[in-house]
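Engineer: Provide a 3D model corresponding to the input given below.
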Amino acid sequence: MDQKIKLLLLRYFSTKYFSALISGLLLTLSFPETGLFYLAFFALVPFFVSIRPLTSKESFYYGFIAGFFHFSTLIYWIVPTVHVYGGLHLVLAISTLILFCFYLALYAAIFAFFLKMIDPKSWVAPLLVSCLWVSLEYIRTYAFTGFSWGALGYSQYENLFLIQIADFSGVYGVSFLIILVNYLLASIWTSFKNRQQKKTLIPVVYTLILVAGAGFYGNKKIITIDSQIETAQKTAITVVQGNIKQNLKWSEDFKAKTIRKYIRLSHAESKTADLVIWPETALPFYYGLDKPLSDRVDQYIRSAKTNFLIGSPAFSSDENKVKFYNRAYMLNQFSIVTGTYDKTHLVPFGEYVPLGNYLTFLGKLTAQAGNFSMGDKTFIPLKFNDHNLKVTHKTGVLICFEILFPSIASKFVKNGADILTTITNDAWFGHTSAAMQHFSIAVFRAVENRRAIARAANTGISGFIDPKGEILDTTPLFTDMAITRQLPALKQISFYTRYGDVFAISCLFAICMVFMLKGVRKKF
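Structural biologist: Predicted structure coming up:
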């Protein structure tokens, strides 16, 4: 009897929320590594159609189910990451994923709840729904330290024509158009079903204009940026992928082997490079403190006669406290440190424990990485010269998780960076799709700021992206490799770099004003 009840409940749940599950799955399939980015443009159609007859309360649950299923299938890699490398028991690892997806699903639930306050028959409904979605994505980017992974626009990193609008709107403009198309398609389906086709005429017209306008803008921008790339100064950059296994990375016996490996991989490529980049914490020791290993690195740099950007843990101390940092060192051809950057946006529970004095039981998550402190937020680019010592370039360095935050890249470019670099250790992700998801986010930082990006990852994916977001070269996962590329150093400042998230903030302001006016009308 109990088995029959369970089957009936399961059948009821799967039938009632079938469209929510379908939309959640289609959203996930639009992200790397499936290559099905076009699914994003109709993934939410079943969701929008099914939610129409529901109450606000029912819509909240419906949105939650869709969001939970989407995020649990998109960031499933959290389980092996915290289980294999964080040392958590499998049950706790799965619980971590469930709790995190619960939080992320609340955004979809809130979206569905407020969606019911928008009149679907209004000709501006698709625009308001798109504004609502963008507003919540913007909030998610910065709320509670921020986590913008899975923002809808990131699914389009291969859609070169569409993503050019990011130099004005950021990734949010791409998300806006995706939601606009989804909601319009759902409206057309509903209107045909109810034989009220004329009501969708105006939304169809302005959606076609906006999408076509984005395509036209993208085409013109690609031509313009290609022209600028052709005449721009170039700098040769090498990224080195050491492919050091995470379980060996901090081993005392393996430190010398790690240095020898990076030197061997760098040797052939460094002869032509103006800058050689080693990944995040490539040096598994405190550079400058461990004298024999530091001297070995310095000797090689002097023999290579070029600049090196190297990731290493670092620390500072005073009478009361020792602070640890996730640092990038810029060393010139004489192995002199010409600049450093300490990571400012740390990974919660990965690099530090929030409220660590009270949550000491969570310390195990940060056992290998340490409990880092934030660097200062001046975002001063690091300088390096070309081989002839005639041209000085400046690079903004984003370490790992920082690539998720558009404002960090923009601040570096505002301060004079003509190249962006990102160094990371993605060994934690194993062979999951997380590595490609992480890489794809960098495409938008390139377009937003019109800067080429060099990416050095311990186990991959390393590579190069040009200022229009085109991926020039990549390395396979878990391969020992070094690649070199001539990158253009553009000087122009984009609208997005100069003014930031004006588009997203305008969407937030617009939707707040609409709901306020609706509230005032009801009151009076």
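Engineer: Going by C-alpha atoms from here, please, whenever you check contacts or count neighbours.
Structural biologist: Will do.
Engineer: ranges for the strands of the stretch 301-450 of the chain?
Structural biologist: In the stretch 301-450 of the chain, the strands defined using DSSP state E, counting those that start in this stretch lie at 307-317, 322-331, 337-342, 382-385, 392-399, 419-424.
Engineer: Quick one: closest of those strands to A93.
Structural biologist: Closest approach to A93 among the strands of the stretch 301-450 of the chain is made by strand 419-424 (22.6 Å; C-alpha to C-alpha).
Engineer: picking up where we left off before, using CSV, lay out the strands of the stretch 301-450 of the chain together with mean neighbour count.
Structural biologist: Shown next, in CSV, are the strands of the stretch 301-450 of the chain (neighbours: other C-alpha atoms under 10 Å):
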stretch, mean neighbour count
strand 307-317, 21
strand 322-331, 22
strand 337-342, 18
strand 382-385, 21
strand 392-399, 24
strand 419-424, 27
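Engineer: Minimum distance to L97: which of these has it?
Structural biologist: Closest to L97 of the strands of the stretch 301-450 of the chain, according to C-alpha to C-alpha: strand 419-424, at 22.1 Å.
Engineer: Next, the structure of the following sequence, for comparison with the previous one:
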Amino acid sequence: MNISVFSVAKKNLLSFVGFVLSTALLTIIQLPFGVSCCAWFALVPFVLAIVWIEKTRTAIFISYIISLVYWLVNIYWLGFSAPAGWIVFCFFLALYWPLLVVTLRYCFARKVPLWFALPILIVGTEALQGWFFKGFAWRFLTHSQFKNLELIQIADIFGAAGVSFIIAMVNGLIADLIIEFKQRHPPSLKLWRTGKGAEASAVAEAMADRQRHKEFSIFNLQFSIFSLVGIVLAVSILSTAILYGRYRIVQAADFVSPGPKIAVVQSNVAVKAGEETIPAEVSFIDMLLESRRSLAIEPNLIIWPETMVETVLSDDYLKLLGQDDTARIFHNALVRHANEGVYVLVGSFAAEAKVNDDNEIKLGAKYNAAFLYEPNQLTPRQNYNKIHLVPFGEYIPFKKSLPAFYKFMMALTPYDYDYTLDPGDKYTVFEMKAGEKKYRFGVMICYEDTLAKVARRYAYPKQIDWLVNISNDGWFVRQKGGKIIPSTELAQRAAISVFRAVENRIPIVRSVNTGISCYIDSLGRIHDDFLAGNLPGKAMDRIGVQGWFADQILIDRRITVFSRIGQRLEITCVICLIFTAFLSIYRSRNQKSEFRIQKSEIRLWTVNYEKQKFMYFCYNFVYRLLLFRGGC
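Structural biologist: This next block holds a predicted model:
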């Protein structure tokens, strides 16, 4: 075997192992494993694999395959509701690693320190994932650190991306130091074959290694300076972040005041498209019973999960119904419940209704909505219609622009009909009273809590005192023998919500079907204890169970830098990422064109050489022929 061929294969194998190792580390840093310390070096094998692999195309191919497996394994729960859509979505998510490969190799080739390039590219890639196609802000580096209270406080300046930036910088620095060490201490080359040919090849390869090492000697000296700068910067930034976090935690006591008592109802119903796992009436009665149990502690507000009142509660629709209609029965029960002296926030549907010429009720625009039932009111005066809909879950894109593609995407959904909801157009600020005090709060429905811009829209200027997240995560659990089997999605969602609280210094109360319902304060602490309730005391254990809890929230008066400026860090990193990607593509095309020119020049030189060789042959033939005749 040719030694050089073996060397390439060996590098490709090591790179493959590096990608796999990073995949494993990136998996265990997130819940339910929660080995968050591994996040500080999880990307190192990935970076080394990118740098050491021979060809960019090979790196792109391997990274895409490994990334695809990573997403298929780690968001397996999407397959519970839409198996085909889960697979297609994973094929899309897997594209981000090849993007990192192209841009990171370009930066490394230009001798840009990895401690500088990696955080920019990682944050840019995470931001694209969180924005493109309505966004999927999931499994970011920052989410692994949700328990690291001192570190995550910088999110109130830079957002959650600031934490990812620091983690990626440390990863890049470690990779820089390893590469520098390897360049200074190249491994001895072993002879895999004996014999003269093998030895000659080995010597040639070893000499090439030494030559490369010699060429890198000046580069190593420069890079050592860069590494020293990287170490100083990384230590300084990390230390500053921790000190700032401690300061903000201590400072909170001067700005936090007690708020109202809030009770949260958690249902435990698996949801499956086209099937009724439990009758809507039974589910409603179960939640109403849990809700009334919480009245013993005299809460000011009771919160129910998203869409668990399975009907339309819009006033213009209810007016068209008889008293025996299910929607009317649900509504009347909620009015009576609120008249017990408590505000009740429920997740349901809103719709524009009218009667046609045949005296039939027709629904127009339909919304995923939250309604607030108030004491001594016959109808809910305040409601919020969800603005940011989930693609393929609440609507199918391209219905008008690409009809053929729309039909294809419909085939990937769990429905056999057009279930499209309409987006709302207003961020409703709900108002309520608790004693003599007035309070305001906002509602994020379902995955809106994963989008930083939604929480920020409520937070600045400081319009609200707290945020509510109602969600129906029953789509992402399984039911076996009447028992709910939770998925990893439940805990990961709760971890993501932590950063919305810290970014804006606004407490968040979550009411989630199947879990995890909890209270998160403005420092990002998920509270385990509560004033009263029958749910498990530890918040992360509230999965696959039904019940309620009540707690008194703490209101934070601070307005954050992030609330004022938004996701500036992410925007900057995305611009740098896209610019680097274009430069890489441009450079690649130029290299190909130069290679073609070189090939054409070589081909032309070869043709000229062959012509000269042929002319010489003809001249020599004629000369010898004449010489032969002259001799005769």
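Engineer: Distance to V443 of structure 1 added to the strands of the stretch 301-450 of structure 1, as a markdown table?
Structural biologist: Formatted as a markdown table, the strands of the stretch 301-450 of structure 1 follow (distance: least, C-alpha to C-alpha, whole Å):
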| stretch | distance to V443 of structure 1 |
| --- | --- |
| strand 307-317 | 21 |
| strand 322-331 | 21 |
| strand 337-342 | 22 |
| strand 382-385 | 21 |
| strand 392-399 | 13 |
| strand 419-424 | 11 |
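Engineer: Looking at those strands, spot the one closest to P120 of structure 1.
Structural biologist: Of the strands of the stretch 301-450 of structure 1, nearest to P120 of structure 1 by C-alpha to C-alpha is strand 392-399, at 42.2 Å.
Engineer: For the closest one, grab the matching residue range in structure 2.
Structural biologist: Under the alignment (TM-score structural alignment), strand 392-399 of structure 1 falls on residues 438-445 in structure 2.
Engineer: same check, this time on stretch 446-454 of structure 1
Structural biologist: So stretch 446-454 of structure 1 is aligned with residues 501-509, judged by TM-score structural alignment.
Engineer: and the longest helix for structure 2?
Structural biologist: Identified as the longest helix of structure 2 according to DSSP state H is helix 568-631.
Engineer: gap between that helix and the chain center?
Structural biologist: 46 Å (C-alpha atoms, centre = their mean, to the nearest Å).
Engineer: about what we covered before: among the strands of the stretch 301-450 of structure 1, which comes closest to I229 of structure 1?
Structural biologist: With C-alpha to C-alpha, the closest approach to I229 of structure 1 among the strands of the stretch 301-450 of structure 1 belongs to strand 419-424: 12.5 Å.
Engineer: In structure 2, which residues correspond to the closest one?
Structural biologist: The aligned range for strand 419-424 of structure 1 is 466-471, by TM-score structural alignment.
Engineer: mean distance, the matching stretch to its aligned residues in structure 1?
Structural biologist: Overlaying structure 1 shows stretch 466-471 of structure 2 at a mean distance of 0.3 Å from the equivalent residues (mean C-alpha distance after the TM-score superposition for structure 1).
Engineer: For G463 of structure 1, which residues are in contact?
Structural biologist: Neighbouring residues of G463 of structure 1 by C-alpha atoms under 8 Å, 6 or more residues apart in numbering: V239, A454, R455, A456, I471, L472, D473, T474, T475, I483.
Engineer: Kind regards, and thank you for your time.
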